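have a look; sequence and predicted model below, questions after that.
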Amino acid sequence: MKIDLSGKTAIVTGSTEGIGFAIARQLAVAGATVVVNGRNEAKTAAAAARIREGVPNGQVRDVAADVSTTEGCATLVAAVPDCDVLINNAGIFEPVDFFEATDDVWDRHWQVNVMSAVRLARAYLPGMERRDWGRVIFLGSESAFNIPADMIHYGVSKTADVAVARGLAKRMAGTGVTVNSVLPGPTLSEGVAQMLKDAQAATGQSLEQAAAEFVRRQRPSNILQRAASVEEVANLVTYLASPLSSATTGAAMRVDGGTIDSL
């Protein structure tokens, strides 16, 4: 089985690091022309350069735009008017107790995690429908189903992502366009590494050990009993972005290590 995305243009929002960067790199390996996106111009250009260095003959562009805003989404669409694959990866998380989470906290998570994806899907899906081929993937989270008590605002935003993806899949019924969501569990991204920094300092554990301890303590239903790598998440996303996934749409695909305790 060979994934070939030659001739396809793929946009990955929030792809300067973490899961987004791993997805962008995997799509470039598969032959897609990849658009790396981030808010900071220098960081976005550097991420694109890193992919070019690691993927000989890879076709990679960089577009700096803050997709949490209407203006930022418009900037991205103006730079890349059409795409075949849209990966709505841009996202944030911040542990804040419900009674301390202000309207600003809720709104920031909503704009970054949900509205960026809504705006870009609205912009790019009509072109995919005209061409009768396209892939839209929302990065959700196991937290969409296991709402974390210390990040209710985050969990709610990810539940919304899964719901929008399901609704859009129905809206695109009968076309060659599929829409799915992907649900990572705890993943060794830069954000998680930052969150675990104090635990590492206190225990002397490696990042992998600290992450595994976090998983066992905070996600006891996790069957892997470790954090996933960003590449493991990117593998599933790359498959869903390919022609091989043509019969999968409207699905919430789990790469959560079995954390969601359901059949």
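Received it, and whenever you're ready, just let me know what you need.

CA atoms for contacts and neighbours, from now on please.
Will do.

who's in contact with Gly176?
Glu129, Asp132, Trp133, Gly134, Ser246 (C-alpha atoms under 8 Å, 6 or more residues apart in numbering).

meant to ask about Asn37, not that
Ile11, Val12, Thr13, Gly14, Ser15, Thr16, Thr44, Asp62, Val63, Ala64, Ala65.

try it again with 7 Å
Neighbouring residues of Asn37 by C-alpha atoms under 7 Å, 6 or more residues apart in numbering: Val12, Thr13, Gly14, Ser15, Thr16, Thr44, Asp62, Val63, Ala64, Ala65.

the structure to be compared is supplied as follows:
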Amino acid sequence: MQIDLTGLTAIVTGSTGGIGYATAHGLAASGASVVVNGRTQGAVDKAVATLDAAVHDAKVTGVAADLGTPEGCDTLLAAVPQTDILVNNVGIFGPQDFFDTPDSEWQRFFDVNIMSGVRLARAYAPGMVERKWGRILFLASESALNIPADMIHYGFTKTAVMSIARGLAKRLAGTGVNVNSILPGPTLSEGVAEMLRGDAEKTGKTIEEAGVDFVKSHRPSSILQRMATVDEVANMIVYAASREASATTGAALRVDGGVVDTI
């Protein structure tokens, strides 16, 4: 199977690094015209330049906008009025005890992780319906089902986007617009690598080996027994965004290494 996205436009939010950047790379390599997004112009320009250098004949542009705000979403919509593929990847995470998490932090996680995708899907879906084809993807997490005790405020946002994706898929039934959520497990993105760096330096292990230790300690149900790479997660996203995924909608597609202990 060869995925060819030539002639399609794809927006990947939060795509200056990590899973988002890997997804933008995969979509661009498959022929899509990709819109990179980040909060700062410098980060966006760097990601666009890196993609241009990495992908032959890449068609990549960028929009700097903080999508955790209505104004940021408006900025993106003004720059890119329509799209065929929307990957709602932007998100924040970080451990914090339930009793130490103030209202403001709950609101910040809600605005970035949930409302960014809600606003953009609400704006872009009608055009997809009119053209009778589209793909909307929400980045959830295995933490949506396996709520981490030290990141309850994060886990709840990922459960919410799973619900939104399922409900929106039903709302758009029969239109040719498919909506799915993607559930990565522990993934060795730049942010996670930085989190592991201290332990790696203390033990003399590589970041990858520290990732294995983290998975075995904090996600013992993992069948993969290591962290996924960002490219492994992006591969699932690119497939779900493709024409080949024509019968896949309303699904929660797991790339969690088997962490969630259910069939």
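Thanks, I have it. On a predicted model such as this, the values are computed, not experimentally measured, just so you know.

what's the TM between chain one and chain two?
For these two chains in superposition, a TM-score of 0.99 is obtained (TM-score structural alignment, normalised by the length of the first structure); 263 aligned residues with a C-alpha RMSD of 0.5 Å.

re the thing from before, can you list the contacts of Asn37 of the first structure in CSV and add secondary structure, neighbour count and distance to Glu53 of the first structure?
As requested, these are exported to CSV (DSSP: H, G, I helix; E, B strand; the rest coil; neighbours: other C-alpha atoms under 10 Å; distance: C-alpha to C-alpha, whole Å):
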residue, secondary structure, neighbour count, distance to Glu53 of the first structure
Val12, strand, 24, 18
Thr13, coil, 29, 20
Gly14, coil, 27, 20
Ser15, coil, 27, 16
Thr16, coil, 26, 15
Thr44, helix, 23, 14
Asp62, strand, 24, 14
Val63, strand, 22, 18
Ala64, strand, 23, 20
Ala65, coil, 23, 23
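
mind putting the residues you listed in JSON lines, distance to Met115 of the first structure included?
Converted to JSON lines, the contacts of Asn37 of the first structure look like this (distance: C-alpha to C-alpha, whole Å):
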{"residue": "Val12", "distance to Met115 of the first structure": "15"}
{"residue": "Thr13", "distance to Met115 of the first structure": "12"}
{"residue": "Gly14", "distance to Met115 of the first structure": "14"}
{"residue": "Ser15", "distance to Met115 of the first structure": "17"}
{"residue": "Thr16", "distance to Met115 of the first structure": "20"}
{"residue": "Thr44", "distance to Met115 of the first structure": "21"}
{"residue": "Asp62", "distance to Met115 of the first structure": "21"}
{"residue": "Val63", "distance to Met115 of the first structure": "19"}
{"residue": "Ala64", "distance to Met115 of the first structure": "18"}
{"residue": "Ala65", "distance to Met115 of the first structure": "14"}
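
picking up where we left off before, okay, and which of the contacts of Gly176 of the first structure map to strands?
Among the contacts of Gly176 of the first structure, the residues falling in strands (DSSP state E) are Gly134.

which of the three states applies to Asn235 of the first structure?
At Asn235 of the first structure, secondary structure determined by DSSP: H, G, I helix; E, B strand; the rest coil is helix.

re earlier: of the contacts of Gly176 of the first structure, closest to Val105 of the first structure?
Comparing the contacts of Gly176 of the first structure against Val105 of the first structure with C-alpha to C-alpha places Gly134 closest, at 33.2 Å.

the closest one: neighbour count?
For Gly134 of the first structure, the count of nearby residues is 28 (other C-alpha atoms under 10 Å).

same check on Lys158 of the second structure?
Neighbours around Lys158 of the second structure, by other C-alpha under 10 Å: 26.
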